[in-house]
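K.L.:
below are the sequence and a predicted model; questions follow.
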Amino acid sequence: MKLPKMKTHKGTQKRVKVTASGKLMLRKAVPKKMRKSKRTLYATRGDIQAHKTVEKAIRKNLPYS
């Protein structure tokens, strides 16, 4: 008897990167009302590491990472 396959959550897969060392990297959000131009905001946005409180929930959505 085979077990059912674990499914990867596609929304999480598109938003989270797993580094080679196993860290979860998220996109850094940009506030809606800012005085700087959008071009400079999106250029400096970058990635941030996922907080340890939400890491367990993210890893549950990405079973093969």
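P.N.:
Alright, I've got the coordinates.
K.L.:
only C-alpha atoms for contact and neighbour calcs from this point on.
P.N.:
Will do.
K.L.:
what about the strands in the chain?
P.N.:
For the chain, the strands defined by DSSP state E occupy 16-18, 24-27, 47-49.
K.L.:
of all these, which one comes closest to Leu62?
P.N.:
Leu62 lies closest to strand 16-18 among these, at 9.3 Å (CA to CA).
K.L.:
now that closest one, how far from the centre of its chain.
P.N.:
Its chain's average C-alpha position is 5 Å from that of strand 16-18, according to CA atoms, centre = their mean, to the nearest Å.
K.L.:
let's bring in a second one:
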Amino acid sequence: MSNYKLKSSSSISKRFKFTASGKLLRHKACRNHLLQKKSPKRKQQLRKVISVKSVDLLRLRMNML
């Protein structure tokens, strides 16, 4: 029986980032297009990076490793 290396999902590894403490960070959605009708305050809030909810954390970790 040979040991195969599991491939990580490259799309997930581009979208998410691990912190030193083990949290996963992600960007907010709705910041790609149709920006002229969004207010400056809304666009500023969409720039922030936030951590992933604990509900989705386990599923994403399995795909990243």
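P.N.:
Done, it's in. Because the structure is a prediction, the values reported are computed rather than measured.
K.L.:
hang on, the earlier thing: dump the strands of the first structure into CSV; add distance to Ala57 of the first structure and mean neighbour count as well.
P.N.:
Converted to CSV, the strands of the first structure look like this (distance: least, CA to CA, whole Å; neighbours: other CA atoms under 10 Å):
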stretch, distance to Ala57 of the first structure, mean neighbour count
strand 16-18, 12, 17
strand 24-27, 11, 17
strand 47-49, 14, 14
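K.L.:
to Lys56 of the first structure, which of these lies closest?
P.N.:
Using CA to CA, the strands of the first structure put strand 24-27 closest to Lys56 of the first structure, at 10.4 Å.
K.L.:
quick one: list the elements packing against that closest one.
P.N.:
Here strand 24-27 of the first structure touches strand 16-18, strand 47-49, going by 3 or more CA pairs under 8 Å, 6 or more residues apart in numbering; DSSP states H and E.
K.L.:
residue contacts, the nearest residue to Arg27 of the first structure once chain neighbours are set aside?
P.N.:
Closest residue in space to Arg27 of the first structure, ignoring its immediate chain neighbours: Asp47 at 4.7 Å, by CA to CA, 6 or more residues apart in numbering. By CA atoms under 8 Å, 6 or more residues apart in numbering, the residues touching Asp47 of the first structure are 25-28.
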